[in-house]
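Novice: sequence plus predicted model, see below.
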Amino acid sequence: MRAEAAAMDQLVPATLSPYHFFSAAEWATFRGREALTLTADEVRRLRSLGDTIDLDEVERIYLAVSRLLYSHVESSQALFRQRKRFLRGSTQVKTPFIIGIAGSVAAGKSTTARILKELLARWPGTPKVDLVTTDGFLYPNAVLERDGLMQRKGFPESYDVSAILRFLSAIKAGARHVTAPVYSHFFYDVLEGDRIEVDQPDILIFEGLNVLQTREMPRDGKFVPFVSDFFDHSIYIDADERDLHRWYISRFMRLRETAFREETSFFHRYSKISEAEALEVAERLWATINAKNLYENILPTRPRADLILRKGGDHLVEEVALRKI
């Protein structure tokens, strides 16, 4: 595992790298003169348990990210108008700009997605921004248990990829009232019958562990889309494995004192055991599921991202890598 952990740190500037690299201080200058539209209370509400992001971090990192993304949205709209003229009055309607956000468990994907959703919605014209996570596309626990996949939950095979592709295809086709399933971390399962509706947003943020995942190409050359084929821009939230491990364990132990105490929580049983036993459980879950998924499936997709936000041990971004164009 030591050699694999070392591979996490290969994001270094190189002449032949497809990325531009910036320190956090350098990246902060790209916010321009844009005003910060979030408040400290809003940031506290949006961040996940254990995430240390505050208003300063939003101003330092995420305001520039939202400015970059919005510039891509505007460019996409301009390109669409040019193509429409090229096609001599095509009646096609501009479809949503889709942003994919990937990264390990405990990296802070959910916080990043929620922060960017709020920032993007406050740009000129008040774009309509929706957020959907891949959690809802996990197979229900009953199916995972039937197929012996409960210990592989979060791995690519635990998702209904066909349903994801149908959802994103409908979004890109400009369909109205497209729905996605809803997942509950409290119940640790998909909520049967619950759906979230997405109705022609300007921007859709699609967040999940494996959204940049690829598969073997078909030998017959027939088109088999990847989830990322529907993305207009992609972001990978990166961190050293030792930090991800520590954040996961800390979050698990804090949940043991809060949400796990609710009798209807899927993990309620862990609130009844000793702290040492709970720590042993958390370490086992990290080693056998989350770390394994990270190295087998998630980390290998990092080079496919357009933007990589590299976090330090304090959960704050230290380095930004932006793909060259």
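Specialist: Sure, I can see it.
Novice: use CA for all of it now, contacts and neighbours both
Specialist: Will do.
Novice: which secondary structure element contains Glu186?
Specialist: One correction, residue 186 is Phe, not Glu. For Phe186, there is no host helix or strand (DSSP states H and E).
Novice: ok, it - how many residues close by?
Specialist: Look at Phe186: counted by other CA atoms under 10 Å, it has 14 neighbours.
Novice: go on, Asn141?
Specialist: Count around Asn141 with other CA under 10 Å applied: 16.
Novice: excluding chain neighbours, what is closest to it?
Specialist: Counting by CA to CA, 6 or more residues apart in numbering, Asn141 lies nearest to Asp189, which is 6.0 Å off, once chain neighbours are set aside.
Novice: count the residues that sit near that neighbour.
Specialist: Residues lying near Asp189 (other CA under 10 Å) number 18.
Novice: ok, now which ones touch it?
Specialist: Listed by CA atoms under 8 Å, 6 or more residues apart in numbering, the contact set of Asp189 reads 140-141, 183.
Novice: over to Ala24?
Specialist: Applying CA under 8 Å, 6+ apart, the residues contacting Ala24 are 60-61, 317-320.
Novice: re the thing from before, now the residue nearest to Asn141: how far from Pro300?
Specialist: 27 Å (CA to CA, to the nearest Å).
Novice: using JSON lines, lay out the contacts of Asp189 together with secondary structure.
Specialist: Listed next are the contacts of Asp189 as JSON lines, based on DSSP: H, G, I helix; E, B strand; the rest coil:
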{"residue": "Pro140", "secondary structure": "coil"}
{"residue": "Asn141", "secondary structure": "helix"}
{"residue": "Tyr183", "secondary structure": "strand"}
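Novice: from the contacts of Ala24, which ones fall inside strands?
Specialist: The strands, defined by DSSP state E, take in 317-320 from these.
Novice: try this one next to it:
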Amino acid sequence: MAYEELLARARALAGTGQRRILGLVGAPGAGKSTLAARLAGDLGPRLAVVVPLDGYHYANVVLEALGRRERKGAPDTFDAGGYVSLLRRLRSGEEDVVHAPEFRREIEEPVGSALPVPREVPLVLTEGNYLLLREGPWAALEGLIDETWYVQPAEEVRHGRLIARHVAFGKDPAAARAWALGSDEANAAVIAAGRDRADRVVDPG
């Protein structure tokens, strides 16, 4: 599906007259955040804002205490309940501004209340790995996202992006490749199991 068609659909969601939430889901390195940022940029800040799931990563100190630091990115390394609560607040439209957390890759930590979402912005673009997972606390996401797109580029493209990202944020090339094809790939299999629940599968290029 061409990017122009995706933009037109996002614009239509923003024009319904009420708050809508569009979810972008896919494996690590699929290009979810890039697509979300491009859509939001083209729609403009009066119509759309991006709220990533990654803001709900547990802090590293918590992961270390739980013995999950080496599996960072797995479903049980996120505050799924916190994310569900955020989406409920965003859908309700009862608050003038909702402040969401964001994930800072340069420090590999979430930062709270960093993303303001004004009530008058009609479209929230939320992107992350587990929007279609229906196990444990993730099952509460059912019905909170109006439309979900599964972002799926060619696997060699996704792997290349992922390795390059890990290198850019401090891993040596061998460690980056090992993480991308190990921990990240295990998570990708979990994510792919929800693909059939997506409203559409997209490769914006």
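Specialist: Received, thanks. Quick caveat: nothing in here was measured; it's all calculated off a predicted structure.
Novice: circling back: residue in the second structure paired with the residue nearest to Asn141 of the first structure?
Specialist: Using TM-score structural alignment, the partner of Asp189 of the first structure in the second structure is Glu109.
Novice: sorry, back to before: compare the ones in strands among the contacts of Ala24 of the first structure and tell me which is most surrounded.
Specialist: Using other CA under 10 Å as the neighbour criterion, Val320 leads these with 25 neighbours.
Novice: what's around the closest residue in space to Ala30 of the second structure that isn't next to it in sequence, how many residues?
Specialist: With sequence-adjacent residues excluded and distances taken as CA to CA, 6+ apart, Ala30 of the second structure is closest to Arg158, at 5.3 Å. Residues lying near Arg158 of the second structure (other CA under 10 Å) number 18.
Novice: do the same with Arg81 of the first structure
Specialist: Applying other CA under 10 Å, we find 16 residues neighbouring Arg81 of the first structure.
Novice: before we move on, which element is it in?
Specialist: Here Arg81 of the first structure, judged by DSSP H and E, is contained in helix 63-86.
Novice: returning to what we had before: redo the ones in strands among the contacts of Ala24 of the first structure as TSV? Include distance to Val161 of the first structure.
Specialist: Listed next are those as TSV, based on distance: CA to CA, whole Å:
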residue	distance to Val161 of the first structure
Val317	31
Glu318	33
Glu319	32
Val320	30
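Novice: nearest to Ile289 of the first structure among these?
Specialist: Nearest to Ile289 of the first structure out of these is Val317 (CA to CA; 25.4 Å).
Novice: name the nearest residue to the closest one, sequence neighbours excluded.
Specialist: In space, Val317 of the first structure is closest to Lys311, 4.1 Å off (CA to CA, 6+ apart).
Novice: now the longest strand belonging to the second structure: buried residues?
Specialist: The longest strand of the second structure (DSSP E) is strand 109-118. By neighbour count on 16 or more other CA atoms under 10 Å, the buried set for strand 109-118 of the second structure is 109-111, 115, 117-118.
Novice: and for stretch 75-86 of the second structure?
Specialist: The neighbour-count check on stretch 75-86 of the second structure (16+ other CA under 10 Å) flags 75-80, 83-84, 86 as buried.
Novice: in the first structure, point out the residues matching it.
Specialist: Using TM-score structural alignment, stretch 75-86 of the second structure lines up with residues 156-167 of the first structure.
Novice: ok, the residue nearest to Val317 of the first structure - contacts?
Specialist: 237-240, 317-319.
Novice: for it, give its distance to Asn210 of the first structure.
Specialist: Lys311 of the first structure is 19 Å from Asn210 of the first structure, by CA to CA.
Novice: show me the strands in the stretch 201-325 of the first structure, by range?
Specialist: Assigned by DSSP state E, counting those that start in this stretch, the stretch 201-325 of the first structure shows strands spanning 203-207, 233-239, 307-311, 317-323.
Novice: which one, of the ones you listed, ends up nearest to Val281 of the first structure?
Specialist: Closest among the strands of the stretch 201-325 of the first structure, once you apply CA to CA, is strand 233-239, at 22.8 Å.
Novice: picking up where we left off before, need the buried residues of strand 109-118 of the second structure in CSV with distance to Thr34 of the second structure, can you?
Specialist: CSV is the format used below for these (distance: CA to CA, whole Å):
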residue, distance to Thr34 of the second structure
Glu109, 19
Pro110, 19
Val111, 20
Leu115, 17
Val117, 19
Pro118, 22
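Novice: Gly170 of the second structure: which of those residues is nearest?
Specialist: Gly170 of the second structure has its nearest neighbour among these in Glu109, at 14.1 Å by CA to CA.
Novice: distance of the closest one relative to Gly73 of the second structure?
Specialist: Going from Glu109 of the second structure to Gly73 of the second structure by CA to CA gives 12 Å.
Novice: tell me, what's touching these two both at once?
Specialist: Common neighbours of Glu109 of the second structure and Gly73, using CA under 8 Å, 6+ apart, are His57.
Novice: next up, the contacts around Pro127 of the first structure.
Specialist: Listed by CA under 8 Å, 6+ apart, the contact partners of Pro127 of the first structure are 120-121, 201-203.
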